[in-house]
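Asker: Turn this into a model:
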Amino acid sequence: MNPEGLDLSIIAPAFAAGALVLATHVPLGAQVLKRGIVFIDLAIAQIAALGVIIAGMAELEAGWIVQLAAASAAVLGALLLTWTERRWPEVQEAQIGVVFVLAATGSLLLLAHNPHGGEHLRDLLAGQILWVRFDQLLLPAIATIVIGFLAFRFEGRLPRVAFYLLFALAVTISVQLVGVYLVFASLIVPALAVRNYPAGRRIAIAFAVGIAGYALGLVLSLVYDLPSGALIVWCLAALAMLVHACGPRAGVAR
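Answerer: Below is the predicted model of the structure:
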């Protein structure tokens, strides 16, 4: 595509979807790093995707039913991880990894005989963010406001089970908008970028990293005709490394 003829209105809904994802994932990402459960996002996102696959196999095609299936699966996964953390806290990260692998391989097994299974799985993982429409964002926007308020209002003070459930609902909304890979990147990459910055500036800078990463990735994907989700992940990572390199050294942040 010729950059001079680039129509930014094409990526406006996708950018809005990315902003909604960042609104919940940036504050939750800080909590995930603090709690030392980095891969919970991948696990819960994969479980939500598994719920979408099960709904599709049952020919439940209504949007709200698919959303309910994904949310139910994610909440069950969150409750399971809450129980494992309480029962075996010393190996929680390993348990999260096992849950992720089981959900991922379960998706492969369920789609094994589906002629379009590979394409469907790829869409769930890498996402189809460029195909998002503004009319799909109303309910996610309302949910994002509620989740974002709770995440900021009770920052660091949510009980274990409440945090996992809130996290599950946020991921359920995000995974159907942007895919599993972008959900994980949106949660972890900005949080990693600002971990050495003063506490009062981390959230704002992390948001800036996320917004810039989505904007740059979407524009470049149109210019070079590359997969949007994958390119946004790389843009987020590149910007995060730059911001981290320009920031204070470990132990300097206050």
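
Asker: CA atoms for contacts and neighbours, from now on please.
Answerer: OK.

Asker: ok, and the closest non-adjacent residue to residue 22?
Answerer: residue 186 (6.2 Å; Cα to Cα, 6 or more residues apart in numbering).

Asker: Check which helix or strand the one you found maps to.
Answerer: helix 180-193 (DSSP states H and E).

Asker: How far does the next helix or strand after that helix sit from its chain's centre?
Answerer: Once the chain leaves helix 180-193, the next helix or strand it forms, by DSSP H and E, is helix 199-224. The gap between where helix 199-224 is centred and where its chain is centred comes out at 14 Å by Cα atoms, centre = their mean, to the nearest Å.

Asker: which other helices and strands contact helix 199-224?
Answerer: Under the contact definition 3 or more Cα pairs under 8 Å, 6 or more residues apart in numbering; DSSP states H and E, helix 199-224 sits against helix 12-35, helix 180-193, helix 228-246.

Asker: So what's the residue count around residue 87?
Answerer: When neighbours are counted by other Cα atoms under 10 Å, residue 87 registers 11.

Asker: what's the distance between it and residue 95?
Answerer: 11 Å (Cα to Cα, to the nearest Å).

Asker: pretty sure residue 152 is touching residue 26, no?
Answerer: No - judged on Cα atoms under 8 Å, residue 152 makes no contact with residue 26 at a distance of 10.4 Å.

Asker: run this one through as well so I can compare:
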Amino acid sequence: MRSPRCKAGPQGATAPARWPWHRRAATKQLGRCALLLTAHLFATPAAAQLGGSLTLSSQTRLRGQPISDHRPVAELEMVHDGDEGFYLGAAAALVATRDEGLKPLSFRPYAGFAKHLSDAATIDVGIVHNRYSGYSAINGGGSYTEAYVGIAGRHVSGRLYLSPAYFLRDAPTLYMELNGHLGLARNWTLVGHAGRLTFLKDRPDSYAGDATDWRLGLRRRLGRVDLDVAWTGQDGQHGAEGALVIALAFAL
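Answerer: Down below sits the predicted model:
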């Protein structure tokens, strides 16, 4: 998710082992949500600022864990930057499954408010809903909602995410993340991320538990295209093996 003024880090979290949804029902609901919010974004007045990106990735990771079965993913994100710092956006992703072709993977609507504190700092607050279909690594699909607050500087940004029901009822969590970037040479940037997921109550047995995730990589700017090559992983109870993830992001 990215706001017009404060770029966020990767979304998602350690996934539960099972979720009591059927694939067909979850996928249909995912599609309806995507169509409704996309229609709203494109219906904004001409004076509003509308931007976005199309990202092609070798796979998608959910805070360190593989969520697309190690399969390629395409994600379209659109953001409406309104007046007085308010913004509204959504991202929808498709996964290239092994046997069924392209299928819906996830849908992520969000809304928030960003305000410049100075030339070098921006504060950001908002809410985001993450929904995954049965074609994700979450058995049967699943969803959760988080409120967030963060601050971004020139090279470093941080956010706190609070979810009251993390994939299941009565499973509150806190996720903390720190993101940074450092220019190395013309059009070359070192990028990094570290995050920590904490359950605020005793977790269900089907959950992986508290976990730390990370990502470290290089970004190459090619005109309106960013090429990212990063190593990412996680150290939770069911922590995934590290993997090299390659992504191309096209600015729209």
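
Asker: So after superposing, what's the score?
Answerer: The TM-score (TM-score structural alignment, normalised by the length of the second structure) is 0.29; 116 aligned residues with a Cα RMSD of 5.8 Å.

Asker: Between residue 152 and residue 26 of the first structure, tell me which one has more neighbours.
Answerer: Each of residue 152 of the first structure and residue 26 has its neighbours counted (other Cα under 10 Å); residue 26 has more, 27 against 13.

Asker: if I pick the more buried one, what's in contact with it?
Answerer: 186, 187, 188, 190, 191, 203, 206, 207 (Cα atoms under 8 Å, 6 or more residues apart in numbering).

Asker: burial count for residue 205 of the first structure?
Answerer: 19.

Asker: How much space separates it from residue 92 of the first structure?
Answerer: Residue 205 of the first structure sits 29 Å away from residue 92 of the first structure, going by Cα to Cα.

Asker: can you check residue 209 of the first structure too?
Answerer: For residue 209 of the first structure relative to residue 92 of the first structure (Cα to Cα), the value is 29 Å.

Asker: Then residue 160 of the first structure?
Answerer: 13 Å.

Asker: Which one's more surrounded, these two?
Answerer: A count of neighbours by other Cα under 10 Å puts residue 92 above the other of residue 160 of the first structure and residue 92, at 19 against 14.

Asker: Tell me which of the helices and strands packed on helix 199-224 of the first structure sits most buried.
Answerer: A comparison of these by mean neighbour count, using mean count of other Cα atoms under 10 Å, puts helix 180-193 on top with a mean of 26.

Asker: Is it correct that residue 35 of the second structure falls within a strand?
Answerer: No - Residue 35 of the second structure is assigned helix when assessed by DSSP: H, G, I helix; E, B strand; the rest coil, not a strand.

Asker: Could you pull out the strands in the stretch 101-250 of the second structure for me?
Answerer: Secondary structure of the stretch 101-250 of the second structure (DSSP state E, counting those that start in this stretch): strands at 102-118, 121-132, 142-152, 156-163, 173-185, 188-199, 211-222, 225-234, 243-251.

Asker: Including mean neighbour count and distance to residue 25 of the second structure, could those strands go into a markdown table?
Answerer: As requested, the strands of the stretch 101-250 of the second structure are arranged in a markdown table below (neighbours: other Cα atoms under 10 Å; distance: least, Cα to Cα, whole Å):
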| stretch | mean neighbour count | distance to residue 25 of the second structure |
| --- | --- | --- |
| strand 102-118 | 20 | 12 |
| strand 121-132 | 20 | 12 |
| strand 142-152 | 21 | 11 |
| strand 156-163 | 20 | 24 |
| strand 173-185 | 17 | 26 |
| strand 188-199 | 19 | 28 |
| strand 211-222 | 19 | 30 |
| strand 225-234 | 20 | 30 |
| strand 243-251 | 18 | 30 |
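
Asker: Save the ones you listed as TSV, and put in distance to residue 78 of the second structure too.
Answerer: Compiled in TSV, the strands of the stretch 101-250 of the second structure are given as follows (distance: least, Cα to Cα, whole Å):
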stretch	distance to residue 78 of the second structure
strand 102-118	10
strand 121-132	14
strand 142-152	19
strand 156-163	21
strand 173-185	21
strand 188-199	23
strand 211-222	20
strand 225-234	16
strand 243-251	10
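
Asker: Would you mind saying which of those lies nearest residue 56 of the second structure?
Answerer: Proximity to residue 56 of the second structure (Cα to Cα) singles out strand 243-251 among the strands of the stretch 101-250 of the second structure, at 5.2 Å.

Asker: Show me what the closest one packs onto, helices and strands only.
Answerer: So strand 243-251 of the second structure, by 3+ Cα pairs under 8 Å, 6+ apart, packs with strand 49-57, strand 225-234.

Asker: closest to residue 33 of the second structure out of the ones you listed?
Answerer: When those are compared by Cα to Cα, strand 49-57 sits nearest residue 33 of the second structure, at 18.3 Å.

Asker: The closest one versus strand 225-234: what angle between them?
Answerer: For strand 49-57 of the second structure against strand 225-234, the angle by axes from the mean of the first three to the mean of the last three Cα atoms, to 10 degrees is 60 degrees.

Asker: Could you list every helix and strand that strand 49-57 of the second structure packs against?
Answerer: strand 73-81, strand 243-251.

Asker: Could you dump these into a markdown table and include distance to residue 197 of the second structure?
Answerer: Formatted as a markdown table, those follow (distance: least, Cα to Cα, whole Å):
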| stretch | distance to residue 197 of the second structure |
| --- | --- |
| strand 73-81 | 24 |
| strand 243-251 | 20 |
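
Asker: and of those, who's closest to residue 102 of the second structure?
Answerer: Using Cα to Cα, the nearest of these to residue 102 of the second structure is strand 73-81, at 9.0 Å.

Asker: Relative to residue 52 of the first structure, how far out is the residue nearest the centre of the first structure?
Answerer: With distances taken as Cα atoms, centre = their mean, residue 183 lies nearest the centre of the first structure, 1.7 Å away. Going from residue 183 of the first structure to residue 52 of the first structure by Cα to Cα gives 16 Å.

Asker: Next: residue 213 of the first structure.
Answerer: 27 Å.

Asker: Who has more neighbours out of those two?
Answerer: Taking other Cα under 10 Å, residue 213 of the first structure and residue 52 do not tie; residue 52 has more neighbours (27 against 24).

Asker: Might one say that the more buried one is in contact with residue 65?
Answerer: No - Residue 52 of the first structure is not in contact with residue 65 according to Cα under 8 Å; the separation is 9.2 Å.

Asker: contacting residues for residue 128 of the second structure?
Answerer: Applying Cα under 8 Å, 6+ apart, the residues near residue 128 of the second structure are 108, 109, 110, 111, 145, 146, 147, 148.

Asker: Since that was my last question, I'll sign off now.
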